[in-house]
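# got a structure for you, letters missing:
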């Protein structure tokens, strides 16, 4: 069984990959939201913005978790 430090590093690495995926999804959603807004679908664009805010909030929490794991 790996020691706690190895496990923490592996967990931080996995969370980092998930965070990168989250940033990529956010960027794609921003492009779609921009297109929706420019094409008159404002209510859907507004809903997408709410989802983007959730991604941002969760990205901050994931970043904090990665930092805590790598501190030890």
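Looks like it arrived, so ask away. Here the structure is a predicted model, which means the values were calculated and not measured. Residues are numbered from 1 along each chain as shown.
# Going by C-alpha atoms from here, please, whenever you check contacts or count neighbours.
Noted.
# Next, find the distance separating residue 13 from residue 36.
Distance, residue 13 to residue 36, using Cα to Cα, to the nearest Å: 35 Å.
# ok, and for stretch 45-59, which residues are buried?
Using 16 or more other Cα atoms under 10 Å as the burial criterion, the residues of stretch 45-59 that qualify are 45, 48-49, 52, 55, 59.
# Any figure for the gap between residue 41 and residue 47?
In terms of Cα to Cα, residue 41 sits 10 Å off from residue 47.
# Summarise which helices and strands the longest helix along the chain is packed against.
Determined from DSSP state H, the single longest helix within the chain is helix 4-38. Counting by 3 or more Cα pairs under 8 Å, 6 or more residues apart in numbering; DSSP states H and E, the packing neighbours recorded for helix 4-38 are helix 42-71.
# okay, now the one to match up with it:
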């Protein structure tokens, strides 16, 4: 892939927006998980916590990729 600064900026900007969406989804899932736990649906809440952990792990990878693209 050629080193095109404009392309790199556009890619990093798009990834940043996706990362913001991922954070928003994680926050919404956390609210739902809290409600599920408070209403005795702990099994479902545990599954949601697992999904949130995946979001967090992937957010780190996305952040690292954004930083590499912005530095090139």
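Thanks, I have the structure now. Everything quoted here is computed from the prediction, not taken from an experiment.
# returning to that earlier point: wait, which of the buried residues of stretch 45-59 of the first structure is closest to residue 27 of the first structure?
Using Cα to Cα, residue 52 comes nearest to residue 27 of the first structure of the buried residues of stretch 45-59 of the first structure, at 9.1 Å.
# Next up, the contacts around the aligned partner of that closest one in the second structure.
For residue 52 of the first structure, the equivalent position in the second structure is taken to be residue 52, counting by TM-score structural alignment. Shown in contact with residue 52 of the second structure (Cα atoms under 8 Å, 6 or more residues apart in numbering): 26, 29-30.
# wait, what's in contact with the residue most central in space within the first structure?
The centre of the first structure sits closest to residue 22, judged by Cα atoms, centre = their mean, with a distance of 3.2 Å. Listed by Cα under 8 Å, 6+ apart, the contact partners of residue 22 of the first structure are 55, 59.
# tally of neighbours for residue 19 of the second structure?
19 (other Cα atoms under 10 Å).
# my bad, should have said residue 33 of the second structure
So residue 33 of the second structure, with other Cα under 10 Å, has 21 neighbours.
# what lines up against it once you look at the first structure?
Using TM-score structural alignment, residue 33 of the second structure pairs with residue 33 in the first structure.
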